[in-house]
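In: predicted model, plus sequence, below.
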Amino acid sequence: MVQWIPQTAIPPLLNMSLNNTTALPNLVVLISGSGSNLQALIKAIHTGRLAARITAVISNRADAYGLQRAAEADIPTAVLSHQDFASREAFDQALQQRIDTYQPDLVVLAGFMRILTPDFVRHYEGRMLNIHPSLLPLYKGIHTHRRVLEDGGHEHGVSVHFVTPELDGGPVIMQAKVPVLPSDTETSLAQRIQTQEHVIYPQVVKWFVEGRLKLANNQATLDGNALTRPIQHLSV
């Protein structure tokens, strides 16, 4: 099993000018809620740990707090409500058109609570990532923390994966695990999972924008090596 330990001793790339955005990869981030993973990406960019720029944050909900996070970081925002469209396909077509105006190198799903149509997913094949609060392939779908507790599980976690037409079924790149404590509630478990999310998602995005992470033949590769198992994050 491949393991990864964050290189906390390595100083950020402070010599990189954050105003020189012409050569930076473009990210479009899709959200539906608070945008805490969006904030983790913003922080990684501002500290020089992630050499990219977020060209737009798009939400399907006008009340998503993540839109305020984006505005405070001077990132353009857009709201495209799925309720304004007669079908899932029509919404995804409009969303795709909006995303493509920003010419993204990578589409980042950060708590975007929509099941995407196969045509939409294929359009961004190999350049769309998602983060899911479980140790995939366990607990696909929603209410993962509740389901782990109901099952009496002893371990839980989070996975970052490439998006494919299968719901939460794309190749998993990286995971972080946490123990399930006897005193845990959905809230406490979610909080510990979220802490890990904010570490591993910027790292995976960093690998992608550096050209190290790719999707080939429905398999994730890092530095040209196929990931037969997800990389495991070890906290230090």
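Out: Structure received. Just so it is clear, the structure is predicted and the values come from calculations on it, not from any experiment.
In: from now on I want contacts and neighbour counts done on CA atoms only, so please keep to that.
Out: Will do.
In: which residues of this protein fall in strands?
Out: 3-4, 26-31, 53-59, 77-79, 106-109, 128-132, 155-162, 172-179, 213-216, 219-222, 225-226, 231-233 (DSSP state E).
In: report the angle between the helix ranked longest in the chain and strand 128-132.
Out: Using DSSP state H to define each element, the chain has its longest helix at helix 186-209. Helix 186-209 runs at 160 degrees relative to strand 128-132, counting by axes from the mean of the first three to the mean of the last three CA atoms, to 10 degrees.
In: so which elements touch helix 186-209?
Out: helix 36-46, helix 144-150, strand 155-162, strand 172-179, strand 213-216 (3 or more CA pairs under 8 Å, 6 or more residues apart in numbering; DSSP states H and E).
In: and here's the other structure:
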Amino acid sequence: MAERARVAILISGRGSNMAALIYAARADDCPYEIALVSGDKADVPGLQLAHAEGAPILALDAKLLGASYWNTLQDALDAARIDTIALAGFMRIIPAEFVARWAGKMVNIHPSLLPLHPGLRSHEAVLAAGETTTGATVHLVSDEVDSGAILGQVKVAVLPGDTPDTLATRVLIAEHQLYPRLLAEFVSRPLTASWIEQRIDELASHLPEVGRKTSHGSPGWSVGSGKTPKLFAILADHHHGEEAIGLLVKASGPDEMGGLIEAHPDVYYWPKYYGAGGWLAIKLNRRDVDWDHVAEWLERSWRACAPPRLTKLMSITEEF
């Protein structure tokens, strides 16, 4: 089993969704572990429960810490080597800088079928609208409240005579089923070839005259509009029994390749049957991939393979 993702849970109260995540993490095949539980209040039932269940906790009081709260929290997340933040009833408005720091790595659960009824009092809004179905949504956190990309939802029937409390009780049951499953799927994505290929495709699409071309059955990216576009990147998914899902890019030669592999064996490796052709492999089925670094390698490999008319055009564009 691959190394588990390290998840931090942030709460503001009783932490029932937190508990669901803690218990789900005890399964042998769960792809995440709870590495920290914290929040904005120091004395809440959720922290007491997390402590009793053996989860690492950090009790913070946002009111007492004031402006230093978010820096203190960030320091704790860094110290715990957190990969993903899961908000579970965390009721504090998050600054844009913190959201940006954790973009694509922070998820939340909301008690409605977003985009319907964001914000507070969702159950009251559902009943006032006379709706017969509501539910829960897991989504990425963005600058706007409850507006990030939706990762998944579950529907819950609204019964005749429901009150906000009775409806909330059933929706909460659904949340406890939904959140652990979708969090597991979410933290597993960076280790899958399909997700990695999508990320590479997004980065490569910003370069001129990029197309798709296979290499011995492996997905590849080419440059040039002629009849024989030239490959500048290849995705090797466990190629010839290798453990890695690697991005193959053009290096300057054996000396550079050997130096990088020796200095950073956890990032670079010599790809079987490709290394002799000047291809360097970057291991991407890791949780700590620096995608800006990957983008730099893609552009560098593109420049090495692109026709002069394109590289000259890009150089002129960069000057302005």
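Out: Structure received. Everything numeric here is computed off the predicted structure, so don't read it as measured data.
In: any idea what the TM-score is?
Out: After superposition, the two chains reach a TM-score (TM-score structural alignment, normalised by the length of the first structure) of 0.76; 197 aligned residues with a CA RMSD of 2.3 Å.
In: closest one to F120 of the first structure among the helices and strands packed on helix 186-209 of the first structure?
Out: Ranking these by their distance to F120 of the first structure (criterion: CA to CA) puts strand 155-162 first, at 13.7 Å.
In: measure how buried the aligned residue in the second structure for D100 of the first structure is and give me the count.
Out: Under the alignment (TM-score structural alignment), D100 of the first structure pairs with D78 of the second structure. D78 of the second structure has 11 neighbours, counted by other CA atoms under 10 Å.
In: just T117 of the first structure next, same as before
Out: A count of neighbours around T117 of the first structure, defined by other CA under 10 Å, yields 18.
In: quick one, the longest helix of the first structure and strand 26-31 angle?
Out: Helix 186-209 of the first structure runs at 160 degrees relative to strand 26-31, counting by the same axes, to 10 degrees.
In: quick one: buried residues of helix 186-209 of the first structure?
Out: 189-190, 192-194, 196-206, 208-209 (16 or more other CA atoms under 10 Å).
In: what's the mean distance for it versus the second structure?
Out: Taken against the second structure, helix 186-209 of the first structure registers an average deviation of 0.9 Å after superposition, with mean CA distance after the TM-score superposition for the first structure.
In: so that helix matches what in the second structure?
Out: Under TM-score structural alignment, the match for helix 186-209 of the first structure is residues 164-187.
In: can you give the contact residues for the matching stretch?
Out: 5, 16-17, 20-21, 24, 30-32, 84, 109, 111, 123-124, 127, 135-136, 138, 151-156, 158 (CA atoms under 8 Å, 6 or more residues apart in numbering).
In: now it, how far from the centre of its chain.
Out: Its chain's average C-alpha position is 20 Å from that of stretch 164-187 of the second structure, according to CA atoms, centre = their mean, to the nearest Å.
In: same check on stretch 54-61 of the first structure?
Out: 13 Å.
In: where in the second structure does that stretch align, residue-wise?
Out: Under the criterion TM-score structural alignment, stretch 54-61 of the first structure matches residues 34-41.
In: now swap in stretch 159-172 of the first structure and tell me
Out: Going by TM-score structural alignment: stretch 159-172 of the first structure matches residues 137-150.
In: pretty sure V108 of the first structure sits against V28.
Out: Yes. Counting by CA atoms under 8 Å, V108 of the first structure does reach V28; the two are 6.2 Å apart.
In: out of these two, which sits in the busier spot?
Out: V108 (27 against 24).
In: to what extent is the residue nearest to the more buried one when sequence neighbours are not counted buried, counted in neighbours?
Out: Among residues not flanking V108 of the first structure along the chain, V29 sits closest, at 4.7 Å (CA to CA, 6 or more residues apart in numbering). Using other CA under 10 Å, the number of residues around V29 of the first structure comes to 28.
In: tell me the contacts of the counterpart of V29 of the first structure in the second structure?
Out: Under the alignment (TM-score structural alignment), V29 of the first structure pairs with I9 of the second structure. Listed by CA under 8 Å, 6+ apart, the contact partners of I9 of the second structure are 18, 34, 36-39, 85-88.
In: closest to Q198 of the second structure out of those?
Out: Of these, the one sitting nearest to Q198 of the second structure (CA to CA) turns out to be I85, at 22.6 Å.
In: in this structure that closest one contacts V107, no?
Out: Yes. Under the contact definition of CA under 8 Å, I85 of the second structure touches V107, with a separation of 6.3 Å.
In: and those two? Which one has more around it.
Out: V107 (26 against 23).
In: map the more buried one onto the first structure.
Out: By TM-score structural alignment, V107 of the second structure lines up with L129.
In: spatially nearest residue to its match (excluding sequence neighbours)?
Out: In space, and not counting its chain neighbours, L129 of the first structure is closest to F162: 4.7 Å by CA to CA, 6+ apart.
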